[in-house]
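1. All I have is the shape, not the residue letters:
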């Protein structure tokens, strides 16, 4: 796929993150993970499944009553992408593994995206997706307790509300109903409420070094989602100069973790 990387989507995300002054302009570097705003696919409405995801695609396994989760991934920034200049993304199937989990058999699919600009490899982005047949039993409860204090030097509250989830879904062409259809999320997928996007949590973790140590360029990010954050819960993104980042919930447990590497 080819994308011109126009400044518009990046400017919108900067506004969504309440940092409109941080929007990169023409020729400026795109922050880590912001390439997720580009190379979007908008299939015909008739091609969507009951969950809002495309029913068919290049790397979707042909299993019945398929449910999908984003488990984590690895980002390598060989050189930052530059806004407003054409880029080419090549996507390949990097691996398929069957594993046995607490809720039964799961299929792990790894997709590798390589993004080139001016013929140079700039980004390698590997994403681990988990597929399961049939809906999972409810294993989560809404935790409405206040957040505990954190001693980490870098902190950023997750101020998630319905408009934020809607805007991020639109920005990333994500029509998965768990992010905007509360009855579906609760009654079909078994969640206690709307689910905050895993990619949004990853973007927020990548924001910490960008905001607190702008002189240090992120060259790598390994991240993993352990448990969803639900609308109505308080969560905090934490980290420090050692590159260890996390999203913690009300009881202090880790909902997502990441390790950043710096130039």
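-> The structure has been received and is ready for your questions. What you see is a predicted model; the values in this text were computed from it and never measured. Residues are numbered from 1 along each chain as shown.
2. contacts, neighbours, all on C-alpha from now
-> OK.
3. any idea where the helices of the stretch 51-200 of the chain begin and end?
-> Per DSSP state H, counting those that start in this stretch, the stretch 51-200 of the chain carries helices over the ranges 162-171, 182-187, 198-212.
4. Between those, which one is closest to residue 99.
-> helix 198-212 (21.1 Å; C-alpha to C-alpha).
5. and the closest one, what does it pack onto?
-> Here helix 198-212 touches strand 154-157, strand 218-225, strand 236-239, strand 244-248, strand 254-262, going by 3 or more C-alpha pairs under 8 Å, 6 or more residues apart in numbering; DSSP states H and E.
6. Let's see that with 10 Å instead.
-> Here helix 198-212 touches strand 66-77, strand 154-157, helix 162-171, strand 218-225, strand 236-239, strand 244-248, strand 254-262, going by 3 or more C-alpha pairs under 10 Å, 6 or more residues apart in numbering; DSSP states H and E.
7. Strands of the stretch 51-200 of the chain, start to end?
-> Using DSSP state E, counting those that start in this stretch, the strands of the stretch 51-200 of the chain run over residues 66-77, 87-101, 104-117, 120-133, 154-157.
8. Quick check: buried residues in the second one?
-> Read that as strand 87-101. 87, 88, 89, 91, 96 (16 or more other C-alpha atoms under 10 Å).
9. Make a markdown table from the helices and strands packed on helix 198-212 and add mean neighbour count to it.
-> Conversion of these to a markdown table gives the following (neighbours: other C-alpha atoms under 10 Å):
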| stretch | mean neighbour count |
| --- | --- |
| strand 66-77 | 19 |
| strand 154-157 | 16 |
| helix 162-171 | 16 |
| strand 218-225 | 21 |
| strand 236-239 | 25 |
| strand 244-248 | 25 |
| strand 254-262 | 20 |
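10. Let me have the ones you listed in JSON lines, adding distance to residue 31 as columns.
-> Conversion of these to JSON lines gives the following (distance: least, C-alpha to C-alpha, whole Å):
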{"stretch": "strand 66-77", "distance to residue 31": "10"}
{"stretch": "strand 154-157", "distance to residue 31": "17"}
{"stretch": "helix 162-171", "distance to residue 31": "15"}
{"stretch": "strand 218-225", "distance to residue 31": "9"}
{"stretch": "strand 236-239", "distance to residue 31": "17"}
{"stretch": "strand 244-248", "distance to residue 31": "17"}
{"stretch": "strand 254-262", "distance to residue 31": "13"}
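11. right, so of these, which gets closest to residue 130?
-> Residue 130 sits nearest to strand 66-77 of all these, at 5.0 Å, using C-alpha to C-alpha.
12. Just want the angle from the closest one to strand 104-117.
-> 40 degrees (axes from the mean of the first three to the mean of the last three C-alpha atoms, to 10 degrees).
13. Could you tell me how far strand 66-77 lies from the centre of the chain?
-> Its chain's C-alpha centre and that of strand 66-77 lie 8 Å apart, by C-alpha atoms, centre = their mean, to the nearest Å.
14. quick one: it to strand 254-262, angle?
-> 30 degrees.
15. What is strand 66-77 packed up against?
-> Strand 66-77 packs on strand 104-117, strand 120-133, helix 198-212, strand 218-225, strand 254-262, going by 3+ C-alpha pairs under 10 Å, 6+ apart.
16. take the one below as the second:
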């Protein structure tokens, strides 16, 4: 049984200069032009990274301990979604302070047993001016999953939307994204571990990568995004064709719109709204 009573980590701050290298590297992974000045929404995930010592990692590749890692046994982590609000974009070359704090926890019962939902809030500021606020939702469970995912389909999904970006994530792409985000979770690059230990039918495509691909649609259309909400609904696996799809809303005007990741069989792997 999951018990986190009394777990109340303190907020902390870290300051970093937004160097151009990480954005240039991610643009290469996505086969797109790099940003010239403003960091696109969610590309802040390439910065403010934790870099623990190798001895401090657990068998899954995640740190054994951390400020916002709940103290539960045999902890397994899943990316669930989040929200991002931008007042002014983070700019390449600027020095930004990120304040991180535990926003909420919620214990729920799912098909695989008890799950702990943890929301961490990050506030980004430059010289005291608040730039953006991110809330990231993570799900933790303890022990082995009760239900194993079915074998994935590799059929090309149907996609009929004003904005469409078709993708297939191979192990090389997953490795490069793991390296850029300093994410050592073995489900993204160690197929034997992903299938034999965590019960996946293959390597798992990063939830943050799917969210960034959703945001590529308005970015490539020249649309500015000030608010974003996204939710991971189903895993996507290496080798599966999928499509980032979107609608600009308001007949293509400046109003909000909807975004999604569509996997084989018409499965919605991620849904999002933006304004």
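-> Yep, that arrived. Since the model is a prediction, treat every value here as computed from it, not as a measurement.
17. hang on, the earlier thing: make a markdown table from the helices and strands packed on strand 66-77 of structure 1 and add distance to residue 236 of structure 1 to it.
-> Shown next, in a markdown table, are these (distance: least, C-alpha to C-alpha, whole Å):
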| stretch | distance to residue 236 of structure 1 |
| --- | --- |
| strand 104-117 | 28 |
| strand 120-133 | 23 |
| helix 198-212 | 10 |
| strand 218-225 | 14 |
| strand 254-262 | 10 |
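18. And these: which comes nearest residue 150 of structure 1?
-> strand 254-262 (12.4 Å).
19. ok, back up a step: figure out which of the strands of the stretch 51-200 of structure 1 is closest to residue 252 of structure 1.
-> strand 154-157 (13.2 Å).
20. give me the stretch of structure 2 that that closest one matches.
-> Strand 154-157 of structure 1 corresponds to residues 163-166 in structure 2, going by TM-score structural alignment.
21. average gap between the matching stretch and structure 1?
-> Here the mean offset of stretch 163-166 of structure 2 against structure 1 after fitting is 0.6 Å, by mean C-alpha distance after the TM-score superposition for structure 1.
22. burial measure for the equivalent of residue 55 of structure 1 over in structure 2, as a count.
-> Alignment note (TM-score structural alignment): residue 55 of structure 1 maps to residue 64 of structure 2. Here the number of neighbours of residue 64 of structure 2 (other C-alpha atoms under 10 Å) works out to 16.
23. Residue 44 of structure 1 and residue 36 of structure 1, how far apart?
-> Using C-alpha to C-alpha, to the nearest Å, residue 44 of structure 1 is found at 20 Å from residue 36 of structure 1.
24. Counting neighbours, go ahead and name the busier of those two.
-> residue 36 (16 against 8).
25. Could you report the distance from the residue nearest to that one when sequence neighbours are not counted to residue 12 of structure 1?
-> Nearest non-adjacent residue to residue 36 of structure 1, counting by C-alpha to C-alpha, 6 or more residues apart in numbering: residue 172, 6.5 Å away. Distance of residue 172 of structure 1 to residue 12 of structure 1, given as C-alpha to C-alpha: 11 Å.
26. Overlap of the contact sets of the two?
-> Counting by C-alpha atoms under 10 Å, 6 or more residues apart in numbering, the common neighbours of residue 172 of structure 1 and residue 12 are residue 37.
27. I'd like to know which of the helices of the stretch 51-200 of structure 1 is closest to residue 256 of structure 1.
-> So among these, helix 198-212 is nearest, using C-alpha to C-alpha, at 7.5 Å.
28. Just the angle for the closest one relative to strand 66-77, thanks.
-> 20 degrees.
29. And helix 198-212 of structure 1, what's buried?
-> For helix 198-212 of structure 1, burial by neighbour count (16+ other C-alpha under 10 Å) applies to 198-210.
30. CSV please, covering these and showing distance to residue 179 of structure 1.
-> Shown next, in CSV, are the buried residues of helix 198-212 of structure 1 (distance: C-alpha to C-alpha, whole Å):
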residue, distance to residue 179 of structure 1
198, 10
199, 12
200, 11
201, 13
202, 16
203, 16
204, 17
205, 19
206, 21
207, 21
208, 24
209, 27
210, 26
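31. Nearest the geometric middle of structure 1, what residue?
-> residue 199 (0.9 Å; C-alpha atoms, centre = their mean).
32. Residue in structure 2 paired with it?
-> Under TM-score structural alignment, residue 199 of structure 1 pairs with residue 208 in structure 2.
33. returning to that earlier point: out of the buried residues of helix 198-212 of structure 1, which comes closest to residue 77 of structure 1?
-> Distances from residue 77 of structure 1 to these, taken by C-alpha to C-alpha, are shortest for residue 206, at 12.3 Å.
34. How about the contacts made by residue 188 of structure 1?
-> With the criterion set at C-alpha under 10 Å, 6+ apart, residue 188 of structure 1 makes contact with 51, 134, 135, 136, 137, 138, 178, 182.
35. And the buried ones among the residues you listed, selectable in PyMOL?
-> One line in PyMOL is enough to select the buried ones among the contacts of residue 188 of structure 1; burial here means 16+ other C-alpha under 10 Å:
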select buried, resi 51+178+182
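36. Distance to residue 76 of structure 1 added to the contacts of residue 188 of structure 1, as TSV?
-> Below are the contacts of residue 188 of structure 1 laid out as TSV (distance: C-alpha to C-alpha, whole Å):
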residue	distance to residue 76 of structure 1
51	31
134	34
135	33
136	32
137	35
138	35
178	29
182	35
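37. Quick check, residue 57 of structure 2 in contact with residue 63.
-> Yes. Contact criterion C-alpha atoms under 10 Å: residue 57 of structure 2 and residue 63 qualify, at 4.2 Å.
38. joint contacts of these two?
-> 184, 185.
39. Neighbour count for the two, which is higher?
-> residue 63 (19 against 15).
40. Does the more buried one touch residue 70 like I think?
-> No. Contact criterion C-alpha under 10 Å: residue 63 of structure 2 and residue 70 do not qualify, at 11.5 Å.
41. To which residue of structure 1 is residue 90 of structure 2 aligned?
-> Under TM-score structural alignment, residue 90 of structure 2 pairs with residue 81 in structure 1.
42. I misspoke; the intended subject was residue 175 of structure 2.
-> Looks like residue 175 of structure 2 aligns to residue 166 there (TM-score structural alignment).
43. likewise residue 238 of structure 2?
-> Checking TM-score structural alignment: residue 238 of structure 2 goes with residue 231.
44. Tell me which residues touch its match, please.
-> 142-144, 159-162, 165, 179, 182, 192-196.
45. among those, which ones are buried?
-> 143, 160, 165, 179, 182, 192, 193, 194, 195, 196.
46. Most widely separated two among those residues?
-> Taking C-alpha to C-alpha, no two of those sit farther apart than 143 and 165, at 18.7 Å.
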